[in-house]
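Undergrad: Any chance you can model this:
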Amino acid sequence: MTDDTATPAPAPARPASRRRALLPDLTPWRASADFRRMWLAGLVTNFGSFLTLVALPVQLKELTGSAAAVGAIGAVELVPLLVCGLYGGALADALDKRRLILGTEAGLGLLSAVLLVNAVLPRPLVWPLYAVAALSSALAAVQRPALDALLPRVVAHEHLTAAISLNSLRWTVGGVAGPAVAGIVVAYAGLGWAYAADALTFAVSVALGWRLAAAPAAREAARPSLRAIAEGARYAWGRKELLGTYAVDLAAMFFAMPLAVLPFLADELDAAWSLGLMYASLPAGSLLVSLTSGWTSRVHRHGLMVVLAAAGWGLAVVAAGAVREVWLVLLFLTVAGGCDMVSGIFRGAIWNQTIPDALRGRLAGIELLSYSAGPQLGQVRAGGTAALLGIRTSIWTGGAACAAAVGALAVFLPALMHYDARTNEHALSRRAAT
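TA: Coordinates of the predicted model:
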């Protein structure tokens, strides 16, 4: 006998509702004018920076013909990154973040102009390429902690995961369009046009950033010093879930970042036309994830997602290095880019939802080392291994080492695997403070 008063079963979700659940959450864009300005400025400069990301290694390849010389870009960028990233984090806590962002953005634009001048010389020089790479790394390392520390101030705590996803979307749009256009620009117009466009994007970004509200230091923020940097490092060491995010990303980027050898891989596949597409494939995968990122706000086991996505990145790079058909290489690089974006979204959620405001800049400096030093070291590893063992071996062995390292870290850092945004004491404390 049936119960006529029973609550009827819910109707199946309509296709339109399911699509809306996948689309990016635009709440931070609608709620914060400063977030919109930061997003647009970042979109413009990301596009230009990806033009240079392609043009610089191509120019080094043309001038030297050496994979090791291209990989050495990572080495010259590493020391400024290490030094300035940590000190930049202390500066971000102690100074007005808006002024710091504007000053470094203008400096980066001037360095792009130097690359343009060198490119149009009758005989372009090699050493300015390394010098500009080092100085750009220093300025970007000072700027990035200020950008990261500003985000929780302009976006509500409950909207941070959505804001991180939107920032990822911004990065990937530039990452797809920039390399694809750069491949055409470099091949048909010349390196100078790529560098000129990059310099112009920085000018546009400074104009947008000028309208940001002032972002002075927190009252309890420490003055920039070695002691202040050490205080941030001690805090990070005491938070094993944070330590796990840094270690996993560092391992993934060091072992499996293939960018330095892509120009040589395109030549080996007899597909020079595919170089721009190779550079675009990684951000294309990231873009696909960003465009369907609505689901990320409903995930709470952020640490588990970081581990799974980083292991997936490594396995996709193994496949990209093993196959011989260029279209399969592009496919697996796209899959790798998607995995990297998933990892990045949930690392960012852990960082932004749990770190106190007074330490945000210094912890952002440490974060910068984990997600920037890894790719720089990875370029050196990839170039050196390719010179010794070959291009393909450099790629697939790096991916395999990445997957193995991530698995080991998951075992030895269980706090990362068990992190849950609904129960973590630091996440709950930050939510109560906002």
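
Undergrad: going forward, measure contacts and count neighbours with C-alpha atoms only.
TA: Noted.

Undergrad: Just the helices from the stretch 1-150 of the chain, written as ranges.
TA: Along the stretch 1-150 of the chain, counting by DSSP state H, counting those that start in this stretch, helices occupy 15-22, 27-31, 33-64, 67-94, 97-119, 127-154.

Undergrad: what residues does the second one touch?
TA: Helix 27-31 is contacted by residues 35-36, 155-156, 159-160, 162-163 when judged by CA atoms under 8 Å, 6 or more residues apart in numbering.

Undergrad: Inside helices: which ones of the residues you listed?
TA: 35-36, 160, 162-163 (DSSP state H).

Undergrad: Out of those, grab the one that's most surrounded.
TA: Ala163 (28 neighbours; other CA atoms under 10 Å).

Undergrad: That one reaches His157, doesn't it?
TA: No: Ala163 lies out of contact with His157 (CA atoms under 8 Å); the separation is 9.8 Å.

Undergrad: how about this one, so we can line them up?
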Amino acid sequence: MQMHSPRTRIRPPCRRGCTVTAAPPTVRRRILADLTPLRTSAHFRRLWFGNTVSWIGQGMTTLAISLQVYDLTGSTFSVGLVGLFSMVPLLVFGLYGGAVADTVDRRKLGLGSATGSAVLSAALAAAAFADFHHLALLYAIVALQAVCQALNAPARSSMIPRLLPPEQLPAANALASMTTTSGTLVGPMLGGFIVGLWGYRAAYLIDAVTFSAALYAMWRLPAMLPDRGEGDARRASVLDGLRFLGTRPILRMTFFSDLCAMVLAHPRALLPAVAVVWYGGDARTTGLLVAAPAIGALLGGVFSGWQGRIRRHGLAVLLAVASWGTAIAVFGLTRNLWLGVFFLALAGFSDTVSMVFRNTMLQAAVPDDMRGRLQGVFIVVVAGGPRLGDFLAGSVAELTTPTVAVTGGGVACVVAVSLLALRWRGFARYDARRPVP
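TA: As a prediction, the model looks like this:
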């Protein structure tokens, strides 16, 4: 279908001797998020709105479950197990979910997995209304919700290149980053407020209802069968996807660069200690430090209008990851709280820029019948990298000091991504106008 730019629209003739000139791009278009994907595609618009609403609901449930587990056990270890029961299914089923997304109708897979998540949230609400408070049930539902997410995310991400032209993918991914960050920021805040007023049952019930927006968006989509070659009816294999990735160094670099940031320079596990030792603060200081990267990430999505004009996506990823590492390293050296918050927010901003271009490369440069499996790898890296980073930061800080762990990790990130860029120079030369994996 031929697309017409708003600037080429024919204007009526001027009747009073005035001079008609093309209006220059506004500041909003240059700086703020590009809303073109929302205007041009009703399917994407519904999908984005539905995902945003459901992500906020899931954020509410995540906090509510943690609070309920603590009320039942009084144990922080038991609360920590909630993350484990969520992470393991994501790691195990992430690759499998990508393979399924390359085999079946992605619309049906997305609709089925979203329905499963909605049913599980309804089960949480029903158990709360029935005063059926059992730890095993909460853990089981958390694990099953992670399985649904592992099936849903590759299908949903693989749909986007079928709904939008390639030049709109950076804007679409920037909008998607705002969805994710809103869920991690707004969801828990609303969850705490609602649990405090009306209890767990209200938070779970609202979460179940919010899934209706995502379900409606999926239901309205057309069929999304993978685009296989004529006569090619082979079942999609996880191993085939990994073999494909093994022969594509540019695509591998999208994962390696992210691992440099998330494994080597991820100080989240140290923030409670840092809040006390460096800033003489308390739990509120810890909350501020934890929120700072998320706020920066949200700003990275809000002020993303410039990203659509970038063509060297690989170079943008390298610079963004180096910026993350530099910001973390400087954070480790400052002892002023507000400077520390600023550099953590800068790191979060850089992470959003990196994510937007990495995901765009995976969507644009990967054949349609491989997109699900590569998105599955993306999920595994995103879910597993920060956990490895928490373990590494905690271990180094225990053996040395938090300063060495944080600043050393930031420097190691910059050095590692620089060495990778030298090893695979084609990554920096990647051109979005010719998306070759």
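
Undergrad: Closest to Ile366 of the first structure out of the ones in helices among the contacts of helix 27-31 of the first structure?
TA: Nearest to Ile366 of the first structure among those: Leu160, at 19.6 Å, using CA to CA.

Undergrad: how much space between the residue mapped onto Val181 of the first structure from the second structure and Val69 of the second structure?
TA: Matched to the second structure by TM-score structural alignment, Val181 of the first structure sits across from Leu190. Relative to Val69 of the second structure, Leu190 of the second structure is positioned 18 Å away (CA to CA, to the nearest Å).

Undergrad: Same question for Ile328 of the second structure.
TA: With CA to CA as the criterion, Ile328 of the second structure and Val69 of the second structure are 32 Å apart.

Undergrad: quick one, which of those two is more surrounded?
TA: Using other CA under 10 Å, the more surrounded residue of Ile328 of the second structure and Val69 is Ile328, with 29 against 24.

Undergrad: need the contact list for the match of Val181 of the first structure.
TA: Contact partners of Leu190 of the second structure, counting by CA under 8 Å, 6+ apart, are Met60.

Undergrad: What is the aligned counterpart of Ser323 of the second structure in the first structure?
TA: Aligned partner of Ser323 of the second structure by TM-score structural alignment: Gly312.

Undergrad: Need the nearest residue in space to that match, chain neighbours excluded.
TA: Cys339 (6.0 Å; CA to CA, 6 or more residues apart in numbering).

Undergrad: element containing that neighbour?
TA: Assigned by DSSP states H and E, Cys339 of the first structure belongs to helix 326-354.

Undergrad: circling back to that earlier point, what count of nearby residues applies to whatever residue of the second structure lines up with the residue nearest to Gly312 of the first structure?
TA: With TM-score structural alignment as the criterion, the equivalent of Cys339 of the first structure in the second structure is Ser350. Using other CA under 10 Å, Ser350 of the second structure is surrounded by 24 other residues.

Undergrad: Could you verify my assumption that Ser350 of the second structure touches Ala320?
TA: Yes: at 5.0 Å, Ser350 of the second structure counts as touching Ala320 under the criterion of CA under 8 Å.

Undergrad: residues in contact with the match of Cys339 of the first structure?
TA: Here Ser350 of the second structure is in contact with 297, 300, 320-321, 323-324 (CA under 8 Å, 6+ apart).

Undergrad: And the helix holding Cys339 of the first structure against the second structure, how far off on average?
TA: Compared with the second structure after fitting, helix 326-354 of the first structure deviates on average by 1.6 Å (mean CA distance after the TM-score superposition for the first structure).

Undergrad: next one: that helix to chain centre, how far?
TA: Averaged C-alpha coordinates place helix 326-354 of the first structure at 9 Å from its chain's average position (CA atoms, centre = their mean, to the nearest Å).

Undergrad: sorry, back to before: can you tell me how far the residue nearest to Gly312 of the first structure is from Ala309 of the first structure?
TA: 5 Å.

Undergrad: any idea whether the nearest residue to Ala416 of the second structure once chain neighbours are set aside is helix, strand or coil?
TA: The spatially closest residue to Ala416 of the second structure, leaving aside those adjacent along the chain, is Cys260, at 6.4 Å (CA to CA, 6+ apart). At Cys260 of the second structure the chain is in helix, as set by DSSP: H, G, I helix; E, B strand; the rest coil.

Undergrad: Alright, I will stop here.
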